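**Q** turn this into a model:
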Amino acid sequence: MPDENNILETIIDEIIDADCQQLLAGLTILAKDMSEYLAVNAYYGKDTQRFTRVYGTTLTTNRFLWRLAAPELYRTLEEEEITDKFAERVQVSNFTMEPLLNAALNQEWTRHPGWALLLAFRQDFSDVLCQQPDGLIAPALNTTGDNREFVISIAHVLLEKKFSSAPHWYPLTAQLSVLIAKAGLERYCESTKQ
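**A** Below is the predicted model of the structure:
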């Protein structure tokens, strides 16, 4: 099995240069993938409860509208012919996030829920990313999203404080960390105060 830190860093390296719309589309796919993975494997820890709560709020917001406009959101990934199981396969030696970089996934039905997910996670993460006067993130408030070490720092904080060190969290955490870094942490934290 590959070194877990190397897996996380490899994932970040693979997606760090993607544009935000593609990352938002990928976030939707990764969240659906994680939801299905957690259900199939019967995970019930605090990390799972947190994810399920945040993910669930985005699915119930405007549910009637989304059912009409984007019924894809309520089908399984397999039904949508997206068969890459990111959470399940993350520890496989040839694991890649490349399918999420496919421009065909960058659709309205994936971007808009991705944005809703980012906003929901932003609220949930603000306590560990924005309210730590001496934490790992606070000294880097003006660091930009293309700074690899900054993104890795965010990912480690989220894994430690919000999810867990289990590798199945790596793809989702990496995607969220890159999006947060690209938004700029100062702007990100300022928006959580509103």
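
**Q** when you work out contacts or count neighbours from here on, use the C-alpha atoms and nothing else.
**A** Will do.

**Q** give me the buried positions along the helix or strand containing residue 177.
**A** Secondary structure assignment for residue 177, by DSSP states H and E: helix 170-183. The neighbour-count check on helix 170-183 (16 or more other CA atoms under 10 Å) flags 170-182 as buried.

**Q** and the angle from the next helix or strand after that helix to helix 170-183?
**A** Where DSSP H and E defines the elements, the next helix or strand beyond helix 170-183 is helix 185-192. Taking axes from the mean of the first three to the mean of the last three CA atoms, to 10 degrees, one finds that helix 185-192 is oriented at 90 degrees with respect to helix 170-183.

**Q** for helix 185-192, packing partners?
**A** helix 108-129 (3 or more CA pairs under 8 Å, 6 or more residues apart in numbering; DSSP states H and E).

**Q** which secondary structure elements does the helix it packs on contact?
**A** In terms of contacts (3+ CA pairs under 8 Å, 6+ apart), helix 108-129 is packed against helix 20-40, helix 46-60, helix 148-161, helix 185-192.

**Q** will you turn those helices into a markdown table that also has mean neighbour count?
**A** Converted to a markdown table, these look like this (neighbours: other CA atoms under 10 Å):
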| stretch | mean neighbour count |
| --- | --- |
| helix 20-40 | 21 |
| helix 46-60 | 16 |
| helix 148-161 | 19 |
| helix 185-192 | 17 |
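
**Q** please give the structure of this sequence too, so both can be compared:
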Amino acid sequence: MRRTPKKTRRGFSMVEVLISLAITSTLLTATMSALNASFKGYQVTSEGASTNVVARIVMQRLTAMIRTGDSFGPYPINPITTPEIESTYIEFVSYRDVSTGTERVTRLERRDADEGEDGPYELWYILTTYVNGTFEDEDEAPLLVGLNDVVFTLRYDVGPKLKRATVDLIIQPDDMQDIAVGSTLEAPTIRLVASASPRMND
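**A** So this is what the prediction gives:
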């Protein structure tokens, strides 16, 4: 009986190793590209959603303050010929107590951010308290940052009496996240426009 020689097992050749490395690197590159797109898409979606929610809350609060306000400014020079005025701020009396002589004036204004005069801008809330016509106290705080623009359009009737105030707000979403995943995808700007009339006009 003849014995068949045993075949010795041999390892992978250099060509086989190089081919398997090329296939593996191609698969890893495709996987990383998909993860990159997923992370950037998540960032854009979360930035847009959170900024939209915050901007809507601020806009709702602004219109509520305008509805309950009194003695609005700025006031046009001649409301008969130009009853409408555009401004970067609006101010009004938000609280008045005749018995104590206390009056609170609210001012909402667009301010330039530190980067420069062309934006981004910030929307600030300033509350000034007067007692018997004398300055008593002032508080201020930013409401929104990263604004492309904010414009207050005030339409007056003869009086002076504010008929309607329109707030036009354009904001660039930014969730304060810095995920550097090498993509140029950006969340689209959000524009919110709302109008309100003081309740005294109803």
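
**Q** how close are the two chains, by TM-score?
**A** The pair, once superposed, lands on a TM-score of 0.27 when counted by TM-score structural alignment, normalised by the length of structure 1; 79 aligned residues with a CA RMSD of 4.9 Å.

**Q** still on that earlier bit, and which of the buried residues of helix 170-183 of structure 1 is nearest residue 154 of structure 1?
**A** Of all the buried residues of helix 170-183 of structure 1, residue 177 has the smallest distance to residue 154 of structure 1: 5.7 Å, by CA to CA.

**Q** coming back round to it: just send the helices and strands packed on helix 108-129 of structure 1 back as CSV, with distance to residue 116 of structure 1 too.
**A** CSV is the format used below for these (distance: least, CA to CA, whole Å):
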stretch, distance to residue 116 of structure 1
helix 20-40, 9
helix 46-60, 6
helix 148-161, 18
helix 185-192, 14
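
**Q** to residue 111 of structure 1, which of the ones you listed lies closest?
**A** Closest among those, using CA to CA: helix 20-40, at 4.3 Å.

**Q** how many neighbours does residue 26 of structure 2 have?
**A** Neighbour count of residue 26 of structure 2, defined by other CA atoms under 10 Å: 11.

**Q** for it, pull up the helix or strand it's in.
**A** With DSSP H and E as the test, residue 26 of structure 2 turns up in helix 14-67.

**Q** ok, now residue 91 of structure 2?
**A** Per DSSP H and E, residue 91 of structure 2 falls inside strand 89-97.

**Q** packing partners for that strand?
**A** strand 70-73, strand 102-112, strand 134-157.

**Q** cutoff 7 Å now
**A** Applying 3 or more CA pairs under 7 Å, 6 or more residues apart in numbering; DSSP states H and E, one finds that strand 89-97 of structure 2 makes contact with strand 70-73, strand 102-112.

**Q** in CSV, list these along with distance to residue 126 of structure 2 and mean neighbour count.
**A** Compiled in CSV, those are given as follows (distance: least, CA to CA, whole Å; neighbours: other CA atoms under 10 Å):
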stretch, distance to residue 126 of structure 2, mean neighbour count
strand 70-73, 14, 19
strand 102-112, 5, 20
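
**Q** identify whichever of the ones you listed lies nearest to residue 163 of structure 2.
**A** Per CA to CA, nearest to residue 163 of structure 2 of these: strand 70-73, 10.3 Å.

**Q** list the buried residues in stretch 121-139 of structure 2.
**A** By neighbour count with 16+ other CA under 10 Å, stretch 121-139 of structure 2 contains the buried residues 121-131.

**Q** closest one to residue 112 of structure 1 among the helices and strands packed on helix 108-129 of structure 1?
**A** Nearest to residue 112 of structure 1 among these is helix 20-40 (7.7 Å), distances taken as CA to CA.

**Q** and of the helices and strands packed on helix 108-129 of structure 1, who's closest to residue 120 of structure 1?
**A** Residue 120 of structure 1 lies closest to helix 46-60 among those, at 6.1 Å (CA to CA).
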